[in-house]
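Q: okay, predicted coordinates and the sequence, questions at the end:
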Amino acid sequence: MVRYIMSFSVQEGREQSAQKVIARYFDALNQHGPGGMRSQCYADHDKDGNFVHIKSFKKESVANHHFRSAAFREYIEQLTALCGATPSFSRLQQEKTFESIY
């Protein structure tokens, strides 16, 4: 499993615009997203305009293909325009994990 994290912040009052960009991207994923991918986007609880997007892929080749896709490039372009800066993006390396079975 390969995981990436992307974070970005929008100015106060632009949270709804960010949510619309995110919704369009997820609609595109639902229609044409690659198999073997999980994508989750979170906003901070306090609604301060901070977002974190975590992407998981079964294979690096799937990740590379997705990052070159038109849908992802458009998503990044729209977020960059909205935020005034390119989102921070990096690959994650798992250090430890804990899972509790209920």
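A: Perfect, thanks for sending it. Numbers count the residues shown, from 1 in each chain.
Q: hey, let's count contacts and neighbours off CA atoms from now on
A: Will do.
Q: now do the SS call for the closest residue to residue 39 other than its chain neighbours.
A: The shortest distance from residue 39 to any non-neighbouring residue, by Cα to Cα, 6 or more residues apart in numbering, is to residue 55 (4.5 Å). Using DSSP: H, G, I helix; E, B strand; the rest coil, the structure places residue 55 in strand.
Q: next: residue 48.
A: coil.
Q: so where do the helices sit in the protein?
A: Counting by DSSP state H, the chain has helices at residues 15-32, 60-67, 70-83.
Q: can you redo these as CSV with distance to residue 1 and mean neighbour count?
A: Listed next are these as CSV, based on distance: least, Cα to Cα, whole Å; neighbours: other Cα atoms under 10 Å:
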stretch, distance to residue 1, mean neighbour count
helix 15-32, 19, 15
helix 60-67, 8, 14
helix 70-83, 20, 16
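Q: here comes the other one, which I'd like you to weigh against the first:
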Amino acid sequence: MAGFIQIIEFQTSRFDEMQQLFEEMRGRLGDSGSAPMRGTTTADRDRPGHYLNIVEFDSYDVAMENSNRPEVGEYSARLAKLCDAPPKFYNLDVRDEWQPTPGG
């Protein structure tokens, strides 16, 4: 099974600015071979001002190729400036995944 997920945990009181940055970055990444397959931004219901970005890639190698892009480095620096505390990164190899089948 292939797959790699990066979770970025961050705390910010400037979420609207953060959301604008996310939208800008999505537009810049385009459909390159190293772009993420999917990304999800979540808000922690139990800790206001805490968020998680869940970014899915085909593989670890693709994720590292993406991380080495200059625009991603710029994005990370800008993201850090909008955070109230340093972001925390989780790098996860997918070991198993499942999805219920409809009607089954």
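A: Here it is on my side, so go on. Small disclaimer: the values here were computed from a predicted structure and weren't measured.
Q: so which of the helices of the first structure is nearest residue 99 of the first structure?
A: helix 60-67 (24.5 Å; Cα to Cα).
Q: how much does the closest one stray from the second structure?
A: Once superposed with the second structure, the aligned residues differ from helix 60-67 of the first structure by a mean of 1.4 Å; criterion: mean Cα distance after the TM-score superposition for the first structure.
Q: skipping adjacent residues, who's closest to the residue nearest the centre of the first structure in space?
A: Central residue of the first structure (Cα atoms, centre = their mean): residue 53, 3.2 Å from the mean position. Leaving aside its chain neighbours, residue 53 of the first structure sits nearest to residue 41 (4.2 Å; criterion: Cα to Cα, 6+ apart).
Q: what do you get for residue 83 of the first structure?
A: Looking at residue 83 of the first structure with Cα to Cα, 6+ apart, the closest residue is residue 10, at 5.0 Å.
Q: what about the equivalent of the one you found over in the second structure, how many neighbours?
A: Applying TM-score structural alignment, one finds that residue 10 of the first structure aligns to residue 12 in the second structure. Residues within reach of residue 12 of the second structure, counting by other Cα atoms under 10 Å, total 21.
Q: wait, what's in contact with residue 12 of the second structure?
A: Going by Cα atoms under 8 Å, 6 or more residues apart in numbering, residue 12 of the second structure touches 49, 50, 51, 82, 83, 84, 85.
Q: please apply the same query to residue 59 of the first structure.
A: Counted by Cα under 8 Å, 6+ apart, residue 59 of the first structure has contacts 1, 2, 36.
Q: compare those residues and tell me which is most surrounded.
A: Ranked by the number of neighbours (other Cα under 10 Å), these place residue 2 first, at 17 neighbours.
Q: contacting residues for it?
A: Contacts of residue 2 of the first structure (Cα under 8 Å, 6+ apart): 56, 57, 58, 59, 60, 63, 91, 92.
Q: what count of nearby residues applies to residue 5 of the second structure?
A: Residues contacting residue 5 of the second structure under the criterion other Cα under 10 Å number 22.
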